[in-house]
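> Below are the sequence and a predicted model; questions follow.
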Amino acid sequence: MKITGSPSGAISTVTPGAGAAPAPVQADAAGAAQSTALQSAVLQPAAEALAALPDFDAARVAELRDALARGELPFDAGRLAGLIQKFHAGR
């Protein structure tokens, strides 16, 4: 769906299935710059903390894999299949 805006900021045309990129939103340049700077200052520590995290905990994955192999961690294939089905049914 492509939504195009008029110079006043009002939506003038909605064309389902048209165009690849949405039209840019027009905003007051000073207000947008101030808002971006505020968001950047507020979100920067969270973004840095998130970037510092590993994609996954490889040590924990190895620990769980070993526990499964030793039979110390119960595994219910039917329950796993049900959870996968439930997860994908909502999409």
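Thanks, I have it.
> C-alpha from now on. contacts and neighbour counts both.
Fine.
> And the helices in this protein, which stretches?
29-52, 58-70, 77-89 (DSSP state H).
> Would you pull up how far the first one lies from the middle of the chain?
Think helix 29-52. Average the C-alpha atoms of helix 29-52, do the same for its chain, and the two points are 17 Å apart (Cα atoms, centre = their mean, to the nearest Å).
> could you measure the residue lying closest to Val14 once chain neighbours are set aside against Ser12, distance?
Nearest residue to Val14, sequence neighbours excluded (Cα to Cα, 6 or more residues apart in numbering): Ile3, at 4.8 Å. Distance from Ile3 to Ser12, counting by Cα to Cα, to the nearest Å: 8 Å.
> between those two, who's got more neighbours?
For Ile3 and Ser12, the more surrounded residue by other Cα atoms under 10 Å is Ile3, and the numbers stand at 16 against 11.
> Go ahead and confirm the more buried one touches Ala21.
No. At 9.4 Å, Ile3 does not count as touching Ala21 under the criterion of Cα atoms under 8 Å.
> Put this next to the previous one:
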Amino acid sequence: MRISTPTPDGMAVQRVAEAAPADAAEAVAPAAPAPSPLQSAVLQPALQAMRDMPEIDQEKVDLLRNALAKGELPFDPGKLAGLIQRFHGSEQ
């Protein structure tokens, strides 16, 4: 199960859980209202394009990894540590 969590700086972090929560099987979601025909026709191509995209853009990952290795992309480990602490709620 994928869970997206927004962070204060606007980035979304995805977490992957091995299984759904125990009570999820018992919970029944109310039926969503049917989308209007116009909304459906407008959004369907975008939704399909998103479904067709790979989960990870490996080309972009490789470009960023190479730029970091060459020193072309600035990296501030202190800033990263601060963002991790803020995300996990352990600001001190």
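That came through fine. Just so we're clear, the structure is a prediction, and the values are computed from it rather than from any experiment.
> tm score of chain vs chain?
Once superposed, the chains reach a TM-score of 0.52 (TM-score structural alignment, normalised by the length of structure 1), with 66 aligned residues with a Cα RMSD of 3.1 Å.
> what does stretch 55-71 of structure 2 contact?
Residues from elsewhere that reach stretch 55-71 of structure 2 (Cα atoms under 8 Å, 6 or more residues apart in numbering): Leu73, Pro74, Phe75.
> try 10 Å this time
Contacting residues not belonging to stretch 55-71 of structure 2 are listed as Glu72, Leu73, Pro74, Phe75 [Cα atoms under 10 Å, 6 or more residues apart in numbering].
> ok, and the most crowded of those residues?
Neighbour tally across the contacts of stretch 55-71 of structure 2 (other Cα under 10 Å): the maximum, 12 neighbours, falls on Leu73.
> nearest residue to it other than its sequence neighbours?
Distances taken as Cα to Cα, 6+ apart put Ala67 closest to Leu73 of structure 2, at 5.5 Å, once the chain neighbours are dropped.
> Burial check on that neighbour, number of neighbours?
Ala67 of structure 2 - counted by other Cα under 10 Å - has 13 other residues nearby.
> Please report the distance of it from Pro6 of structure 2.
26 Å.
> do the same with Asp76 of structure 2
According to Cα to Cα, Asp76 of structure 2 and Pro6 of structure 2 sit 22 Å apart.
> Among those two, which residue is more densely surrounded?
Taking neighbours as other Cα under 10 Å, Asp76 of structure 2 and Pro6 compare with Pro6 leading, 11 against 8.
> so the more buried one touches Gln14, yeah?
Yes. Using Cα atoms under 10 Å, Pro6 of structure 2 is in contact with Gln14, at 8.8 Å.
> and Phe75 of structure 2, what does it touch?
Phe75 of structure 2 neighbours (Cα under 10 Å, 6+ apart): Leu68.
> so what corresponds to it in structure 1?
If you follow Phe75 of structure 2 across to structure 1 using TM-score structural alignment, you land on Phe75.
> re the thing from before, what's the match for the residue nearest to Val14 of structure 1 in structure 2?
In structure 2, Ile3 of structure 1 lands on no residue (TM-score structural alignment).
> separation between Ile3 of structure 1 and Pro74 of structure 1?
Ile3 of structure 1 is 52 Å from Pro74 of structure 1, by Cα to Cα.
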